[in-house]
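>>> starting from these lines, generate the structure:
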Amino acid sequence: MAMLISVGEGSGPPGAGWSVSEGVFDCIVEATRKLFKDDEVCCLNEIYSPLDDQGQNFIVLDYVDVRCFNLFYSYCKRAMEDFPRSERGGVVPESHIPGILWNWAEVLRLRREDSRYRTFK
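Next comes the predicted model:
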């Protein structure tokens, strides 16, 4: 089953995003989810609500504010960097890791094209 990370806003119409296999989707969104802190639960809920509360096959960043959007981006990037050494990365066949990371990089690239994306130094 294809799963979607919906971006919308600056990178296309609402619902535009990156479609990946369920396994790759789980690697990306669950590794990212783990990095959210307790005081960031509002952003987490807003992004993950379709998946968690509605049983849909996507998460949505279309309408989140700049703060939540960039929080997701920074955690997604960090999760990608840590993935090959992570617990989940350790159970994925080594030959699959480059493909997972390529898709992950594309998810991040789409985020950088969005008007809400900010670089922080």
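>>> could you use CA atoms for every contact and neighbour count after this?
Will do.
>>> next, the contact list for the residue nearest the centre of the chain, please.
Central residue of the chain (C-alpha atoms, centre = their mean): residue 29, 4.8 Å from the mean position. Contact partners of residue 29, counting by C-alpha atoms under 8 Å, 6 or more residues apart in numbering, are residue 76.
>>> residue 66 now?
Contacts for residue 66 (C-alpha under 8 Å, 6+ apart) come out as 116, 117.
>>> apply 10 Å and report the result again.
The contact partners of residue 66, by C-alpha atoms under 10 Å, 6 or more residues apart in numbering, come to 72, 115, 116, 117, 118.
>>> which residues of this protein fall in helices?
Under the criterion DSSP state H, helices of the chain are mapped to 22-33, 41-52, 66-82, 87-91, 97-112.
>>> of the ones you listed, give the one that comes closest to residue 60.
Nearest to residue 60, of all those, is helix 41-52, at 5.2 Å by C-alpha to C-alpha.
>>> what is that closest one packed up against?
Using 3 or more C-alpha pairs under 10 Å, 6 or more residues apart in numbering; DSSP states H and E as the contact criterion, the secondary-structure elements in contact with helix 41-52 are strand 2-6, helix 22-33, strand 58-60, helix 66-82.
>>> this one as well, want them side by side:
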Amino acid sequence: MSQHVWINFDESIEPDNRFWITNRFVFSNIFNRAKALFRPAELVCQEAGYQEWGIEGLELSYVDKNCFSIFCARCEETFNKYPDEKAMEYENSSEDRRGTYEHVAWEWTEILNRLRLDVRCDPVWIAEYIIKNP
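Model prediction:
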């Protein structure tokens, strides 16, 4: 089953860069890990980013700038910790799973690139936020 991440409706961004479609395995690997890193003070932003749109995925178009930036920061933070022990255990559990983490990482990079295209993803704001909220 396909899972979608709708990032925005910004017409200044090419249509293919406004969303990402993947499978449930990759989607869960990325977004369940990122969701787990939200701090208690960020629960409102976590709810905004993870408000599911049916069973198809995430809709981020209506998330405000600060919460969107926090969402981006948590996705980036999680990516920097990947592959983790859980991913490597899965990878090494059978021969047909070899290369799984590389595929997840590649798709994750594509999603991060699309998130960064959005004007709500403010690298300066994110850097300051991370310093203030380690």
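>>> now rank the contacts of residue 66 of structure 1 by neighbours and give me the top one.
Within the contacts of residue 66 of structure 1, neighbour counts (other C-alpha atoms under 10 Å) peak at residue 72, which reaches 23 neighbours.
>>> number of residues surrounding residue 5 of structure 2?
The local packing count at residue 5 of structure 2 equals 22, with neighbours defined by other C-alpha under 10 Å.
>>> corresponding residue for residue 26 of structure 1 in structure 2?
The pairwise alignment with structure 2 assigns residue 26 of structure 1 to residue 28, based on TM-score structural alignment.
>>> pretty sure its match contacts residue 5?
No. Applying C-alpha atoms under 10 Å, one finds residue 28 of structure 2 not in contact with residue 5, separated by 11.7 Å.
>>> next, show the common contact partners of those two.
In the contact map built from C-alpha under 10 Å, 6+ apart, the residues linked to both residue 28 of structure 2 and residue 5 are 22, 57.
>>> buried deepest among the helices and strands packed on helix 41-52 of structure 1, which one?
Comparing the helices and strands packed on helix 41-52 of structure 1 on average neighbours per residue, with mean count of other C-alpha atoms under 10 Å, the densest one is strand 58-60 at a mean of 22.
>>> which helices and strands does that strand pack with?
Applying 3+ C-alpha pairs under 10 Å, 6+ apart, we find strand 58-60 of structure 1 packed against strand 2-6, strand 17-21, helix 22-33, helix 41-52.
>>> mean deviation, that strand versus structure 2?
With the two structures superposed, strand 58-60 of structure 1 lies on average 1.2 Å from its match in structure 2, counting by mean C-alpha distance after the TM-score superposition for structure 1.
>>> do the same with stretch 18-30 of structure 1
Aligned to structure 2 and superposed, stretch 18-30 of structure 1 gives a mean residue distance of 0.4 Å (mean C-alpha distance after the TM-score superposition for structure 1).
>>> mind checking how far that stretch is from the chain centre?
On the basis of C-alpha atoms, centre = their mean, to the nearest Å, stretch 18-30 of structure 1 is displaced by 8 Å from the centre of the chain it belongs to.
>>> again with stretch 72-89 of structure 2
Going by C-alpha atoms, centre = their mean, where stretch 72-89 of structure 2 is centred and where its chain is centred differ by 10 Å.
>>> now do stretch 61-75 of structure 2
On the basis of C-alpha atoms, centre = their mean, the separation between the geometric centre of stretch 61-75 of structure 2 and that of its chain is 10 Å.
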